[in-house]
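Engineer: No letters, just coordinates:
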């Protein structure tokens, strides 16, 4: 018997080992194996048991240890990671490692961490202790108050003295026992899964819930609902049916910032255990949640993209909220898209999957329009809320004060006078995006990137948001020696400062990565907003989605032109999605909402289509343009990225790769290479970057071509000097 093992390395192959000398007699694919690899010992995943190898048996090393008696990668996760590794052309060993919690990658056992708890003996009583043993009596009283057991840390927190536990144990009054955390269970049958009654649905919501509940087997459903239309209530009532059938539901959300409020709403509705899975958890918390999901105790799991690899004992429904969001695509290492893996997984489990968005990605919308996905619509807002009114505010010939035009300032005054709230959106944090010499015009650039250094005032410093380089603010221009260095352009800090001058009696709340770094900072800001007092919110994309601000009646987008003329063909789609997501914060309750877009291009055709005809009309026009340009979803792309420490090296590497493939006629018919060309930001974090686009009308020739190019890159003489990566179905072109 030969172990064929997937090892986390950059190599696109499996490795053969003899079975360990000592250990269990049986082994199954999906179990972890500790093996020697070069001079190291690594944890791999057993892929198969073979009887033959390409190498002589006496040359094979024995595995050191079989770590599991049953697979940690369940059969469905094994198929998911194997398919994903093939589709995204990623080494299978690394793909399988990504599907495991960190502690399992390190070789820790796949079990809960046992904790020592203390409890009072069965017949123990405080009167059995002398009245002079006051501290012992207090400790025993605490133990009697916790008949299920209590940890030493918890005893100490309640004022007890854990050092006296041994004394009580010697007297037969206390005893310790091993315990692992258990999720509380409730009766899952019928209406008992509910903690509170569901909300009344309008006809479109009711039709959506019925469509999900009546879905038989694998059914991909796009729920396209305008912001504020009650998509979350549809999710909750669809999950209710899933729970009543004693099944589990997996809910994917794009960002960790949306997870706490989503969990709070789900816990308020259901009695069953609801667990979060996100990058903010400790390794131990992550493993415990993973184990609870595997054993079926966790009935609802809510998480960011990596939660797609969570094992489920009884899967019943998968929901992807804000399915269009770019956060679902992993942008380094194993570049998978969680939405697409969720669709594959739903097909494997033969269960429905619900993709929700107010602004669906064009790929998903194309699948719905072509009949591959069921298409449900929510065209009106829940309750009495009306859609906001849009206005394109032409700021040509206007004098701007930190990006604020006089008509906009007047509009803000009017809304604050009505005791309502205002939200201003600017997707640039910091005080100013550049610091420029007023004498010679030279900006302060990052020495490691082709980018300007952003000026921050709190605390004062220059910061490159691409490589994270930070420096003090210079006193003189490095080019001409002048001391006339001045900020150019506006970021959220500068807008906040100017608003404080115009509205001195109104709280200005800034929400960006800098202002919310401290723990619970965002929660405190949200609490202040929900108190309903007049205020002005200024923020970046953190404010764009998922938040419910019933008192916000004016939303202003200070720079609606960002992305209109992007070199990325997806730029217009992303701009439209962002504009509508931000606009959706206005008028979500009984108060009417208004959305103002400051623009230098008030006559832009696509912008007018979006504002006056809606996202559906915009998306259909954009799809027609994509079809004419043979762009996704009407073609399939892979970006081959290369980076090196010397300029030109990465581009030459990709050029020789393309020439080799063409000279030897290795590319299949239907696949073509475009480029190579420098990345939009050629120099980043000290490395010079280039990219080669591989395009095909069908997926099969694209993957055939990738297999050829991977072989050429691995054998290329310059491969050691150039770092290369593949990005199948890229969503960013930078």
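Structural biologist: In hand now; what should we look at? Just so we're clear, the structure is a prediction, and the values are computed from it rather than from any experiment. Numbering: from 1, shown residues only.
Engineer: only C-alpha atoms for contact and neighbour calcs from this point on.
Structural biologist: Will do.
Engineer: Name all residues that make contact with the nearest residue to residue 376 once chain neighbours are set aside.
Structural biologist: Among residues not flanking residue 376 along the chain, residue 223 sits closest, at 4.9 Å (Cα to Cα, 6 or more residues apart in numbering). Counting by Cα atoms under 8 Å, 6 or more residues apart in numbering, residue 223 makes contact with 208, 231, 354, 355, 356, 357, 375, 376, 377, 378.
Engineer: The fifth one: neighbour count?
Structural biologist: The number of residues packed around residue 356, counting by other Cα atoms under 10 Å, is 24.
Engineer: Wait, a helix at it?
Structural biologist: No. Under the criterion used here (DSSP: H, G, I helix; E, B strand; the rest coil), residue 356 is strand, not part of a helix.
Engineer: mind listing what it touches?
Structural biologist: 222, 223, 224, 225, 231, 319, 320, 321, 322, 323.
Engineer: Check it against this one:
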């Protein structure tokens, strides 16, 4: 052994002498200095940082001078990315041997702002279930505005949001017998810290909000936090006012309509753990609140809880149910017209069904009358208001009461036709007709917002004389001023409330009696409580029936029932008029009797027969491109891949076919719908199909996936 060792050393010495002297010096320098430093660098603490937006993955950064105690999963940091410094969130720390150098983290957020591991788990679940890259999910849950003030506070002092005084607690806040049963049942889950999903099915005016108020008070008393979701930003001020009045404390709002100071103040409270209760729209479902004790989803049936674009295309109701399981807290889904999926889940024992069958004020449900517009047209020609509805509105005005009229169409007319050649003015970018908005003298597309002057000539023959066909709320508003002269009429739609504060002004003036008739789109149907409204008119009860969507009938029934529920909630008897050209419709007959159970029985059988939710799961693939031929060919290839994989996933493939709206924003749209029985297998199908299609996907073609879609249009 000794002889071999001597020979080895001799051989090494001989090889060392053959190395040129400059290189020998460099080797000694490496061994003495650089090698140990490089080895230490590999052992230095590193963090895997997730950056929101279009980044394809998370990136490793070294901690530098930041200590391990300040750098844990959930810590908010600012890191270098190309030539910028961007915010991110640490998802993992360790000492990995990466084989390459890493950049140092620039800094951690002030006060070591950190988000919980539970919230990171929520993001991962959304990413996996809704087939969306994790950075895009992070961007939705933690928008730039949330981190901007942490790392880059405003240089100038900004005007703080105006503090509104808390209204005193009102009267009649003692729960009814039905409300008490609901409160006690849900409180058991709340007090035991156990998860439970509760469907609170209460008729319109039954006082579901009071149940929420009492439960929120109990949760806060237990030291827990409360999250309340609403379907519309419009309902937020009214609901926040009720919560603040009942709880005697400020309640922050969480929605996209906040001003910059309001948004900054909200996120400061969230990061500091001071937001004990948050009321907001869909995006509030992603709010990084810890220690949740109660989640409420009001009007759980509403389709606005589903995010469409951009991804992630999540459903806030289903995200709330997942969060409830995470936190071990009750989730209350409230509605007078629950979705078929939720009602079926309650009847089959997945949810606990709680029913409020009487109005909180003891007022009866309004009397519903179906008005046959064919007969009305024979008597008085075409009119926006039938004789019975016009007389009822006039009688209500004479009694000092108010009326709500509902027409779910914006604008003055739904299309403009050339009198000379009959050409309809279409949007050049979408496969839809332009809508005439007389208030702005424009023809406008409601999908891409393209607009031109209403005085523009016909593109086919150049003539200027146009005929307005179809009606919108602007045309009806004009008619109301003629038949009810001197009566204040307010219009509530997206166009009338485009400026900040307009919605609150319109609603406050109507509640104060300054306006007597409120005309609007679906914005008037949800959650409003006006004591003097005893007459409601649905001007076109047939709207939405013929859409190429399996949920069309359900949405129509829900809208009619919801808007009808605005009538007769306090003093006097309510009357509702449904104007229709199809008076024998089974759907309208159910609405006539306030018969949600009967509608459910009819609709659930159709769903069962055709294999739609809740009996099967849906996955919608949409392909878009400005080049029609390319998108058609690409979708045919993708559909072949899906059909090859479908048997393994126990799924059925429908399509490809053009979407009901064939072109939007110059992009041609094709759909393939997949029906499956098992969520995990649908997920495998989507992942595998996308992987196989990727090598042949043209650059001009975009592929979108929508899991559990609420609309197939």
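Structural biologist: Good, I have the coordinates. Worth saying up front: this structure is predicted, and the values here are computed from it rather than measured.
Engineer: After superposition, what is the TM-score?
Structural biologist: In this superposition the chains share a TM-score of 0.86, using TM-score structural alignment, normalised by the length of the second structure; 659 aligned residues with a Cα RMSD of 2.8 Å.
Engineer: The stretch 101-250 of the second structure: helices as residue ranges?
Structural biologist: Here the stretch 101-250 of the second structure has its helices, by DSSP state H, counting those that start in this stretch, at 117-129, 134-141, 144-151, 177-192, 208-221, 236-247.
Engineer: Most tightly packed of these?
Structural biologist: Of all those, helix 134-141 has the most neighbours on average by mean count of other Cα atoms under 10 Å, namely a mean of 22.
Engineer: how far is it from where the chain is centred?
Structural biologist: Relative to its chain's centre, helix 134-141 of the second structure lies at 15 Å (Cα atoms, centre = their mean, to the nearest Å).
Engineer: element containing residue 662 of the second structure?
Structural biologist: Residue 662 of the second structure belongs to strand 651-664 when elements are defined using DSSP states H and E.
Engineer: got a list of contacts for that strand?
Structural biologist: The contact list for strand 651-664 of the second structure (Cα under 8 Å, 6+ apart) reads 429-432, 447-448, 548, 635-636, 639, 642-643, 646, 668-677, 682, 712-713.
Engineer: hmm, try it at 7 Å
Structural biologist: 429-431, 447, 548, 635-636, 639, 643, 646, 668-677, 713 (Cα atoms under 7 Å, 6 or more residues apart in numbering).
Engineer: Over to stretch 96-112 of the second structure?
Structural biologist: Against stretch 96-112 of the second structure from outside (Cα under 7 Å, 6+ apart): 42, 60-64, 70, 75-80, 150-151.
Engineer: from those residues, which is closest to residue 436 of the second structure?
Structural biologist: Proximity of those to residue 436 of the second structure (Cα to Cα) peaks at residue 150, which lies at 45.5 Å.
Engineer: Starting from residue 62 of the second structure, give me the distance back to that closest one.
Structural biologist: According to Cα to Cα, to the nearest Å, residue 150 of the second structure and residue 62 of the second structure sit 21 Å apart.
Engineer: does residue 648 of the second structure count as helix, strand or coil?
Structural biologist: Classified using three-state DSSP, residue 648 of the second structure is helix.
Engineer: any idea how far it lies from residue 680 of the second structure?
Structural biologist: For residue 648 of the second structure, the distance to residue 680 of the second structure - Cα to Cα - is 12 Å.
Engineer: Could you pick out the longest helix of the first structure?
Structural biologist: helix 699-715 (DSSP state H).
Engineer: Superpose on the second structure and give me the mean offset of the helix or strand that that helix is followed by.
Structural biologist: Sequence-wise, the next helix or strand downstream of helix 699-715 of the first structure (DSSP H and E) is strand 723-728. On superposition with the second structure, the mean distance recorded for strand 723-728 of the first structure (mean Cα distance after the TM-score superposition for the first structure) is 1.3 Å.
Engineer: what range in the second structure does strand 723-728 of the first structure sit on?
Structural biologist: Residues 702-707 of the second structure are matched to strand 723-728 of the first structure when aligned by TM-score structural alignment.
Engineer: same thing with stretch 259-267 of the first structure?
Structural biologist: Counting by TM-score structural alignment, stretch 259-267 of the first structure corresponds to residues 236-244.
Engineer: how distant is that stretch from the center of its chain?
Structural biologist: For stretch 236-244 of the second structure - counting by Cα atoms, centre = their mean - the centre lies 20 Å from the chain centre.
Engineer: can you tell me the mean distance of it from the first structure after alignment?
Structural biologist: Taken over the aligned residues, the distance from stretch 236-244 of the second structure to the first structure averages 1.0 Å (mean Cα distance after the TM-score superposition for the first structure).
Engineer: what comes into contact with that stretch?
Structural biologist: In contact with stretch 236-244 of the second structure (Cα under 7 Å, 6+ apart) are residues 166, 213, 250, 251, 279, 280.
Engineer: of those residues, closest to residue 436 of the second structure?
Structural biologist: residue 280 (33.1 Å).
Engineer: List the residues that contact the closest one.
Structural biologist: Counted by Cα under 7 Å, 6+ apart, residue 280 of the second structure has contacts 228, 229, 230, 236, 253, 254, 255.
Engineer: gap between the residue mapped onto it from the first structure and residue 479 of the first structure?
Structural biologist: Using TM-score structural alignment, the equivalent of residue 280 of the second structure in the first structure is residue 303. The spacing between residue 303 of the first structure and residue 479 of the first structure, counted by Cα to Cα, is 49 Å.
Engineer: Which stretches in the stretch 151-300 of the second structure count as strands?
Structural biologist: With DSSP state E, counting those that start in this stretch, the ranges of strands along the stretch 151-300 of the second structure come out as 196-202, 225-229, 253-254, 277-280, 292-298.
Engineer: Out of those strands, flag the one nearest residue 53 of the second structure.
Structural biologist: strand 253-254 (20.9 Å).
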